[in-house]
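Trainee: 3D, please:
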Amino acid sequence: MLSRRGCKPEVLILATVGILGLLFLLKTDEGKQAMKAATRVSSTSPSAPTPGVPATPRPVPKCKENASAANVSGFAGLPGHIQDFLRYKHCKAFPQLLDAPDKCSPGVFLLLAIKSSPGNYERREIIRKTWGVERTYRGVRIRRLFLSGEAGDAREAWKLNRLLRLEAAEHGDVLQWAFRDSFFNLTLKQVLFHSWLEARCPGARFLLNGDDDVFANTDNVVHYLLGLGGAGGSTGHLYVGQLIANVGPIREKWSKYYVPEQVTAVKSYPPYCGGGGLLMSGSTARAIYKESLGIELFPIDDVYLGMCLQRAGLAPASHMGIRTVGVRVPSSKLESFDPCYYKELLLVHRFVPYEMLVMWRAIHEPDLRCGKTLQVYQSV
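Mentor: Next up is the predicted model:
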């Protein structure tokens, strides 16, 4: 036997390497079997899908630019966003990035469908905590959805898409499609939502469709809808808001609503309700979807909905409780933000986030006393 003093370091190193090699060979077959077992598990047990993300998104071919749009007379002199609209107005199908497939299971009485740009996080959060809270009220179910596209800037889109995914995972209330979220694409957002509604939520009885800067007294909305009785139900026509009639395209380039003759040569629009906020029945929403399949996109979303109604032989109606241009008080000495005005209304446009929170709490104060009760629930 070698003494410790006589054992050379080289011998010890070789012995150690030999022992490790032998252990490796003994474990190799066991490791291979473990790897095979792991592979079998992964192939037979798919991982859980990310909440809100479509498990099997429907493949949508990329929509190509209509190059012939540049041949339209006066095209070169049009603003860039209108040029883009003419190039891509034929595009009506886009991949869905976020979904809420179980939102309408079981049935929903009132679905809040709120158009929201990706960056409007504060508005969405305040709506979730105030008038857009999901609940059962007077025995009927209220549910909420936010409708969004993508930010135009690639860097912003990278961040905001992740923000929306976080919101969808936490709240399950975001629908997002892979198109640029802009004013002239609001019609596209509306059309995609009606397509989703047809596929995912055909049983919704009523919809409150509006922007994320509206304030809605959803208590009053439910009271109004329940009071309709047989009229305006899931099989009846209902489309009410702030009625706009006898107007036509704005031809001034400075206007946000500028629509040149290259887009439409018509002199007047059909009657429609202001897109800031309106109510419709499930039946009317389905009629709009069917007509939208045969009507090309128009850059002003509320006018487009009026076109669909006209094609379906349906008419929009006015409702005194829906004020998409704000509340007008009878005297300059009165405060327009008085909760007594809003306690009797259905919807007002527009509010900043902190105003929504203040007003929602104010109209639900148990000791709120108002001098005169206003009857604003009936359509006129």
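Trainee: When you work out contacts or count neighbours from here on, use the C-alpha atoms and nothing else.
Mentor: Noted.
Trainee: Going by neighbour count, which residues in the top helix by length along the chain are buried?
Mentor: Determined from DSSP state H, the single longest helix within the chain is helix 9-44. When burial is assessed from 16 or more other C-alpha atoms under 10 Å, helix 9-44 yields no buried residues.
Trainee: Report the next helix or strand after it in sequence order.
Mentor: Per DSSP states H and E, the first helix or strand lying C-terminal to helix 9-44 is helix 80-88.
Trainee: Grab the longest strand from this protein for me.
Mentor: strand 140-150 (DSSP state E).
Trainee: Pull up the distance across stretch 347-365, start to finish.
Mentor: Taking C-alpha to C-alpha, to the nearest Å, the first and last residues of stretch 347-365 lie 19 Å apart.
Trainee: Contact partners for the residue most central in space within the chain?
Mentor: Centroid-nearest residue in the chain, with C-alpha atoms, centre = their mean: Leu147, separated by 0.8 Å. Counting by C-alpha atoms under 8 Å, 6 or more residues apart in numbering, Leu147 makes contact with 113-117, 174-176, 189, 193.
Trainee: do Val327 as well
Mentor: 336, 341, 348.
Trainee: so of those, which ones are in helices?
Mentor: Per DSSP H, the contacts of Val327 map to helices at Tyr341.
Trainee: Next, the second sequence, to be compared with the first:
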Amino acid sequence: MNLLRKRWLLWLVCALLTNGVIFLVLWSYRSPAGDQPTVSPWTETPFWRSDCPLESLWNREKRQLAEAQTLEEEEEEECRPDTQLSTTFTDFQQLPQPMQDFLTYRHCRAYPLVLEPPPGWCSGRPLLLLAIKSRAQSFARRQAIRQTWGRLAQGRAWDGGLNETPDSGLGEARGPAQARGLGQARGLGQSRGPGQSRGLGQARGPAQAEGLGQARGLGQARGRGQAQGLGQARGRGQARGLGQARGLGQAQGLGQARDPGQVQGPGQARGPGQAKGLVRLIFLLGLPEGPGSLTTLLGCESRQYGDLLQWAFRDTFLNLTLKEVLFQRWLSSRCPFSRSFVFKGDDDVLVNTAGLLRLVRSLRSNQNRQLFLGDTILGARPSRNPALKYYVPGAFYRGPYYPPYAGGAGVLYSAGLAPWLARAARRLPLFPIDDVYTGMCLRQLGLLPVHHPGFRSFGSNVTHRRDPCAARHLLMVHTPRPRDMLHLWGLLHKPNVTCD
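Mentor: This is a model prediction of the structure:
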């Protein structure tokens, strides 16, 4: 009995060993991908799945561009739609209409310029370029920026601190057809009483600026004085002629101004096209959607401020990537500011311009060439839900995640990167999310965005928009409405505000 039990146990051990050997052999022939070490997804190369048997449209075009020996020059001619997609792209008719439009014209990259800053805009050696993504109908947002954190681009002096010069209130006059008394802010040739503000022909309460509509006509004015022709007004400081103004300190001539105790340059006028020192401001536009045309109004705005850059493509959310590519190309060819820095952001954010200037001045020279700062996002995955804003169909892009990228609400980078980003974009098909596409271009160059806590693409809340102490340590705060921007700017510049 004992001998039989020993034989049975020996047989059982041999069977187990045999099964173990078979298992090890089978395990050694599993997929090679399983033998790769576990690493963070954003460090793998490539971030798209080129080995997928069903290659998606973007992945296939990316491979073709990578394999191409030479690339054709892009010409500004009428771009024809890709009509074959309706039969070759899976469930094309079921896609949301904006995605259908993007895919149909995804290969179009060359569009003519409609509006451009005057030639003198690119002169000099500015330290910071503010490039703001805007839409044609968003005049109120652009005007709010000009009256708040974009004022340094209008020739304001900077003392190196948090704000501009100590007497940099809203009581100034500058640029053609602008006249500002104590706290007055105007649109195109308009004037109101103290503390009032107007957009294009608009009038509202103190410090308010609104969109297009409710117009009293270009050049009309109401205040303590009466309107007298285009841009003429009489407020506390009398304004006479086109853009001539007299505040508490008298100012005469086209765009010449003196605030109390301050002179903007030795008798020089700063109008559109003239060099403006440390900071330049420019708004990036496409063509408005829907019926009607804003061509005349935009032309007036461009002549007055000289800060609009517009191309002849439809300005939609999915075309923000196209706007990014066209801007990098324009900056590289027209304004090669190799030693400058670019802040590129949305028109619904309030920016600490003085803080950005201090930041870029503190950088060492070896940090300047490849600098790209922002609110870095790692390991983000494509959204496959058609109801969401950032939806990307699997038939277009097949990949488990995106490369590291910085949120598009606001980023800071060296202007010397612009030609490199433009060159990398030529080897990458357009992608419907602009900040993800910029991350792809950086990855193409072997670079990564650097996270900075001062940039908040998604983290700024109502507290930051209402509490100046909470917002003061940030470089960028989201302000959904123009009046939110004006309100927070007023709080940040209130005298005698102390923070713990």
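Trainee: okay, the contacts of Val327 of structure 1 in TSV with neighbour count and distance to Phe75 of structure 1 next?
Mentor: Below are the contacts of Val327 of structure 1 laid out as TSV (neighbours: other C-alpha atoms under 10 Å; distance: C-alpha to C-alpha, whole Å):
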residue	neighbour count	distance to Phe75 of structure 1
Ser336	16	45
Tyr341	18	47
Val348	21	38
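Trainee: Among the contacts of Val327 of structure 1, which one sits closest to Lys62 of structure 1?
Mentor: Val348 (38.3 Å; C-alpha to C-alpha).
Trainee: wait, doesn't the closest one sit right on Met320?
Mentor: No. Here Val348 of structure 1 lies out of contact with Met320, judged by C-alpha atoms under 8 Å, at a distance of 10.8 Å.
Trainee: which outside residues touch stretch 126-138 of structure 2?
Mentor: In contact with stretch 126-138 of structure 2 (C-alpha under 8 Å, 6+ apart) are residues 142, 150, 211-212, 276-288, 294, 298, 315, 337, 339-347, 357.
Trainee: Need the buried ones from the residues you listed selected in ChimeraX.
Mentor: Applying 16+ other C-alpha under 10 Å to those, the buried members can be selected in ChimeraX as follows:
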select :142,150,211,212,276,277,278,279,280,281,282,283,284,285,286,287,288,298,315,337,340,341,342,343,344,345,346,347,357
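Trainee: just the strands in the stretch 251-380 of structure 1 please.
Mentor: 272-273, 277-281, 317-318, 322-323, 347-349 (DSSP state E, counting those that start in this stretch).
Trainee: okay, the longest helix of structure 1 sits on what stretch of structure 2?
Mentor: Helix 9-44 of structure 1 corresponds to no residue of structure 2 when matched by TM-score structural alignment.
Trainee: hmm, back to that, sitting in strands, which of the contacts of Leu147 of structure 1 do you find?
Mentor: Per DSSP E, the contacts of Leu147 of structure 1 map to strands at 113-115, 174-176.
Trainee: Of those residues, which is the most crowded?
Mentor: Gln176 (30 neighbours; other C-alpha atoms under 10 Å).
Trainee: how about whatever residue of structure 2 lines up with that one, what does it touch?
Mentor: Taking TM-score structural alignment, Gln176 of structure 1 has Gln310 as its aligned residue in structure 2. Contact analysis of Gln310 of structure 2 by C-alpha under 8 Å, 6+ apart lists 113-116, 284-287.
Trainee: Thanks a lot, see you next time.
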